[in-house]
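Trainee: fold the following.
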Amino acid sequence: MQQMKSLANKVVIVSGGASGLGAAVVKSVADAGGVPVVLDQNVQAVQDVQAHQVDVSNSAAVAQAVADVAQSCGGIDAVVTAAGIDRCGRLEDVPAQEWDKVVMVNLLGTAAVIRAAMPWLQERHGSVVTVASSLGLRALPEASAYCASKFGVIGFSRALAAENKGRVGVTTLIPAGMKTHFFDDRAEQYKPSDDSRLNDPQAVANAVVFALTQPRGCEVRELVICHEEEDSWP
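Mentor: Here you go, the predicted structure:
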């Protein structure tokens, strides 16, 4: 029987690692003996782990930050792309700059972090976990930017897995709603009416570690995870 891989001393970049799911992933990776490194626009609250302040929609800044991580840590073993934002509303009501920013962070930022880390990931037969959403499979009104970005993450991840098979493991994580501060800045009509059906982000983070520790030759290609009574999927 094949043994699960160990994360002991493995360097894992977590974009969006200062809060929400990203922070939960940082904890799970650290608990598994790994070395999480945070990339986030606001790293003031990050403690006890290496953190780099960077806007993931700025590909040049991302490339520099990732290179700095590789130099300081001696390489990169895995990447988890948990950075994400949202702007709710009808297409004509969301300012174009804000709509574009959602796609730039959620989709282009995902690609930027992975692209920058790819030389080290290929060198170590590393792993990637991209964070999509149940709204990357199911469209809702007044969420066009978020749906577009997360549908894009799923397509990007599938293509990435196809072109890197045998070299870099790629898992697409598809979580439904979680109990995080993600919904805090929304208007009331866009907040969950019942948070009892939102998943614990730590449970989702533990699933990320599960994907990262699959034995060599085995990959979790896509992983849907949600609260048992969650109704946003399928």
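
Trainee: can we go C-alpha only for contacts and neighbour counts from here?
Mentor: Noted.

Trainee: near the closest residue to Leu135 other than its chain neighbours, how many other residues are there?
Mentor: Leaving aside its sequence neighbours, Leu135 sits nearest to Cys147 (CA to CA, 6 or more residues apart in numbering; 5.5 Å). A count of nearby residues for Cys147, using other CA atoms under 10 Å, gives 24.

Trainee: also Phe182?
Mentor: 16.

Trainee: cool, the one 4 residues further on as well?
Mentor: The burial count assigned to Arg186 is 12, neighbours taken as other CA under 10 Å.

Trainee: wasn't it part of a helix?
Mentor: No. Using DSSP: H, G, I helix; E, B strand; the rest coil, the assignment for Arg186 is coil, not a helix.

Trainee: and it, what does it touch?
Mentor: Neighbour list for Arg186: Cys88 [criterion: CA atoms under 8 Å, 6 or more residues apart in numbering].

Trainee: to check against the first, give me the structure of this:
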Amino acid sequence: MLGNVLVTGGAAGLGAAVADAVREHGGTPLVLDKSAPAHGEFELVDLSDGRAAEAAVETLARRHGGLSAVVTAAGTDRCGTLAEVPAKEWERVVQVNLFGTVAVIRAALPHLDGGRVVTVGSTLGLRAVSDATAYCASKFGVVGFTRALAAETAGRIGVTLVVPGGMRTGFFDDRTEQYRPKDLSKLNPPDRVAAAIVFALTQPPECEVRELVIAHAEEPSWP
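Mentor: Coordinates of the predicted model:
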């Protein structure tokens, strides 16, 4: 049984797939998102606002008597060269992907009693590409943050970094043609990544999946 699992970005994409997988394994997904999920418990919040994110975590944790795990699946992007992307839009990517992740986990820790945290990085948190400075900066930050958190909470909280490649979600929908994947068949369905996350969440006590890369066999950004 998974218990109460806080899922950011749980209204769509990977987050929705994680919420479904948690439900299928007997857990209760508690969703944080700027949009309401199709069903289940949630709080509406813009994760670029760290203090609002912390308050939303507190509300859900108290309402449901604590948390057993946190999965930070929310993410955003803004493609383009550093000179082309307006500063406010560049900074929002880092605010949601990195600072939002940190704010949610910071607020959740007091409510996790021997529970687990899964952060969602990216293959572009390990490999940098052009026209993605905001996204790479945010995801490289998630990698460093997660590794440091694992060291800090070792023996008390389970911490896993999941590194997915591209997924068949709406993540690419608002991009211009040059920044869209050329072949959607070379992207993983999000339920496969969600299954890997549940695998990490269901490890026995004192066993840790520290880092897990999961991607389509022909993922172009890995290795």
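
Trainee: what about the residue nearest to Leu135 of structure 1, which SS state?
Mentor: Three-state secondary structure (criterion: three-state DSSP) places Cys147 of structure 1 in helix.

Trainee: under the alignment, what does it map to in structure 2?
Mentor: Counting by TM-score structural alignment, Cys147 of structure 1 lines up with Cys136 in structure 2.

Trainee: my read is that the residue nearest to Leu135 of structure 1 contacts Pro141, right?
Mentor: No. With contact defined as CA atoms under 8 Å, Cys147 of structure 1 and Pro141 do not form a contacting pair (9.3 Å).

Trainee: give the aligned equivalent of Gln97 of structure 1 in structure 2.
Mentor: Matched by TM-score structural alignment, Gln97 of structure 1 corresponds to Lys88 in structure 2.

Trainee: where's that match, which helix or strand?
Mentor: Using DSSP states H and E, Lys88 of structure 2 maps to helix 87-94.

Trainee: other residues contacting that helix?
Mentor: For helix 87-94 of structure 2, contacts defined as CA under 8 Å, 6+ apart pick out 48, 75-78, 134-135, 137-138.

Trainee: excluding its backbone neighbours, what's nearest Ser134 of structure 1?
Mentor: Here the residue nearest Ser134 of structure 1, using CA to CA, 6+ apart, is Ala176, at 5.1 Å.

Trainee: all helices for structure 1, in order.
Mentor: 20-31, 59-73, 96-103, 109-123, 144-163, 201-212 (DSSP state H).

Trainee: mean deviation of the third one from structure 2?
Mentor: By that I understand helix 96-103 of structure 1. Compared with structure 2 after fitting, helix 96-103 of structure 1 has a mean deviation of 0.2 Å; criterion: mean CA distance after the TM-score superposition for structure 1.

Trainee: what span of structure 2 lines up against stretch 184-197 of structure 1?
Mentor: Under the criterion TM-score structural alignment, stretch 184-197 of structure 1 matches residues 173-186.

Trainee: can you get me the start-to-end distance on that stretch?
Mentor: 16 Å (CA to CA, to the nearest Å).
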